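# Structure here, sequence nowhere to be found:
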């Protein structure tokens, strides 16, 4: 769908705070409250934007993550769909380059991470799995970096989070019905969780909607300290995700750009860094799954 300047302003506001009231949103983008509400509904009903809660990994005990490069025997799409069905795999794409599939895993510890990787290796059609074990998430639009300052009280808090993971803009009255509390108590509980860093509500937007429809993954081999190179690469505006890791490379990340020329220019910037020894890149051809809001939810 085509977005005008007002739509883009709404998206940017919701990316910062997905639970902005329609009144506040309307004031910030210069619309009436009904017009702002109508625009948000149009964006979400079209599938271009989803407003959801992202729960802090520590709350779900997600202490381990990895990036998998997967090669297949035969068609890759059915294998990618099998991997996407795993709750431990929030991100799965079909790609160009040496490997057919790229996937991210987030698990409750390294034992579960190992079991999940072995499960993927055993899937029909999988030829090889090459993992990069993440050591630190340097840049991640869907990760809360500060530790939560409050803890979950009971299963009511869990139900609140689960409801907001499905729809981050649920009105407090409707949320109250779902969790079995009064609207006032639900509002108090929800604000405690959000203000305490347990979760944040954000707008997930398809990159192509923002005119940034070219996604390129990359891995870097570096000489010297990976942290120093990560600090440089993190500052590149088009690098939207970056992690240090162990394996065939020291850094792995994603470029989100408006054109192939912009992708090429960013890769050239990386190659020009003195400590970078090798750059491998691949294009994300089809986004099979990107669901950081539900990947960590308990079964």
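Here it is on my side, so go on. None of these values were measured; they are calculated from a predicted model. Numbers count the residues shown, from 1 in each chain.
# contacts, neighbours, all on C-alpha from now
Noted.
# wait, what's in contact with residue 110?
Applying CA atoms under 8 Å, 6 or more residues apart in numbering to residue 110 gives the contacts 63-64.
# Go again with 10 Å.
62-66, 116, 133 (CA atoms under 10 Å, 6 or more residues apart in numbering).
# just residue 291 next, same as before
Neighbouring residues of residue 291 by CA under 10 Å, 6+ apart: 52, 54, 84, 87, 89-92, 142, 165, 204.
# Please repeat the previous calculation with a cut-off of 7 Å.
The contact partners of residue 291, by CA atoms under 7 Å, 6 or more residues apart in numbering, come to 90-91.
# burial count for the residue nearest to residue 244 when sequence neighbours are not counted?
Distances taken as CA to CA, 6 or more residues apart in numbering put residue 251 closest to residue 244, at 4.6 Å, once the chain neighbours are dropped. Here the number of neighbours of residue 251 (other CA atoms under 10 Å) works out to 28.
# gap between residue 251 and residue 162?
33 Å (CA to CA, to the nearest Å).
# again, but for residue 11
For residue 11, the distance to residue 162 - CA to CA - is 23 Å.
# here comes the other one, which I'd like you to weigh against the first:
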């Protein structure tokens, strides 16, 4: 029961990291006391951390890509070296033909080329394959729309964002005390940042153990029914990330589940979808880095 409840809570926190215990209880259909206990356990054990991420446009990040790296020799030293790159927001050791995957977010395509060139030059790197994001369909820390034109931040907003980047569930009272705002003003500002797409708050999951902490990457080649297939895959349980890409795949994604059997069943289901021409999968073995925060300047 706890694994099933944890899975539901993780999914709910990925959707809304600042949901109250009452809201979470209503979402997962469990008593508030049980929800409070399980959420606190997930946080205390480090299985889940809830963080805020500013809209990429606020951070000046306009070019994004998924990079697969094949390594000669041990994977660890290469992964650790890549972690030092500010361009890489996510780095994971994976099974399959490639040994490491990374997500890069940079200001321009030239910066992206330079970041990939740096990866290629790293000792131990044998091959680098790049998928450019044409459109992000679903992502915990990826907005579904462009930044609203009327978004303007002041120093108080930036201070709130920086606090929430470290603890996305920080209470409004503590946010108020640490920024010099009243509790109601802190609440209004945070809600406005979220509603205006300037900020997303969600759960980062440590990929070990049970409770939707097993993850599989998928690379899909599509036929002519592009939109219909994307919609069907997006609707599947456990889809955390989905993007249209330019490169060896038309679509890539991340699927989370409670067990390897569930991941297998999901992969088999995707293969049966009309319009899926080919499917490649890889398992996330060890996440070395998942950090999306960047320094944020006040917009005038």
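Alright, I've got the coordinates. Just so we're clear, the structure is a prediction, and the values are computed from it rather than from any experiment.
# Quick TM-score on the pair, please.
TM-score for the superposed chains, counting by TM-score structural alignment, normalised by the length of the first structure: 0.83, backed by 294 aligned residues with a CA RMSD of 3.0 Å.
# returning to what we had before: so if I had to pick from residue 11 and residue 162 of the first structure, which one is more boxed in?
residue 11 (24 against 21).
# Could you grab the helix/strand/coil label for the more buried one?
Three-state assignment for residue 11 of the first structure (DSSP: H, G, I helix; E, B strand; the rest coil): helix.
# if I pick the residue nearest to residue 244 of the first structure, what's in contact with it?
So residue 251 of the first structure contacts 219-221, 243-245 (CA under 7 Å, 6+ apart).
# Tell me which two in those are the farthest apart.
The distance between the two most remote of the contacts of residue 251 of the first structure (CA to CA) is 12.6 Å, for 221 and 243.
# Those two: who's more crowded?
More crowded of residue 221 of the first structure and residue 243, by other CA under 10 Å: residue 243, with 24 against 18.
# Please name the nearest non-neighbouring residue to that one.
residue 137 (4.4 Å).
# Next: residue 44 of the first structure.
residue 50 (5.7 Å).
# From residue 119 of the first structure, how far off is the alignment partner in the first structure of residue 222 of the second structure?
Using TM-score structural alignment, the partner of residue 222 of the second structure in the first structure is residue 222. The span separating residue 222 of the first structure from residue 119 of the first structure equals 31 Å under the rule CA to CA.
# Name the residue in the two with the higher neighbour count.
Using other CA under 10 Å as the criterion, residue 222 of the first structure and residue 119 rank with residue 222 on top: 21 against 11.
# With adjacent residues omitted, what lies nearest to the more buried one?
Nearest residue to residue 222 of the first structure, sequence neighbours excluded (CA to CA, 6+ apart): residue 276, at 4.5 Å.
# these two touch, right, residue 94 of the first structure and residue 100?
Yes - counting by CA atoms under 7 Å, residue 94 of the first structure does reach residue 100; the two are 5.8 Å apart.
# Just list what the helix or strand harbouring residue 14 of the second structure packs against, helices and strands only.
Taking DSSP states H and E as the criterion, residue 14 of the second structure maps to helix 2-15. Counting contacts by 3 or more CA pairs under 7 Å, 6 or more residues apart in numbering; DSSP states H and E, helix 2-15 of the second structure is packed against helix 21-28, strand 199-205.
# picking up where we left off before, quick one, what contacts the residue nearest to residue 44 of the first structure?
44, 203-205.
# let's see it at 6 Å
Residues in contact with residue 50 of the first structure (CA atoms under 6 Å, 6 or more residues apart in numbering) are 44, 203-204.
# Helix, strand or coil: sort out it for me.
Here residue 50 of the first structure is recorded as strand under three-state DSSP.
# The first structure: helices as residue ranges?
Using DSSP state H, the helices of the first structure run over 5-16, 22-29, 33-45, 77-84, 110-121, 155-166, 172-179, 183-195, 226-234, 260-271.
# The last one vs the second structure, average offset?
By mean CA distance after the TM-score superposition for the first structure, the fitted helix 260-271 of the first structure averages 2.6 Å away from its aligned residues in the second structure.
# do the fifth one as well
Superposed on the second structure, helix 110-121 of the first structure shows a mean distance to its aligned partners of 1.5 Å (mean CA distance after the TM-score superposition for the first structure).
# Tell me what angle that helix forms with helix 77-84.
With axes from the mean of the first three to the mean of the last three CA atoms, to 10 degrees as the basis, helix 110-121 of the first structure and helix 77-84 are set at 160 degrees to each other.
# do you know how far residue 5 of the first structure is from residue 210 of the first structure?
In terms of CA to CA, residue 5 of the first structure sits 11 Å off from residue 210 of the first structure.
# The two: which is more packed in?
Comparing residue 5 of the first structure with residue 210 by neighbour count (other CA under 10 Å), the higher total belongs to residue 210, at 17 against 9.
# who's in contact with the residue nearest to residue 61 of the second structure when sequence neighbours are not counted?
What sits nearest to residue 61 of the second structure in space, not counting adjacent residues and going by CA to CA, 6+ apart, is residue 107, at 4.2 Å. Residue 107 of the second structure is in contact with 60-63, counting by CA under 6 Å, 6+ apart.
# and those, which are buried?
Among these, those classed as buried by 16 or more other CA atoms under 10 Å are 61, 63.
# how far out from the middle of the chain is stretch 273-280 of the first structure?
26 Å (CA atoms, centre = their mean, to the nearest Å).
# Name the residues of it that are buried.
275-276, 279.
# Other residues contacting that stretch?
So stretch 273-280 of the first structure is contacted by 218-223 (CA under 6 Å, 6+ apart).
# same thing but at 10 Å, please
Applying CA under 10 Å, 6+ apart, the external contacts of stretch 273-280 of the first structure come out as 97-98, 217-226, 228-229, 232-233, 249-252, 267-268, 270-271.
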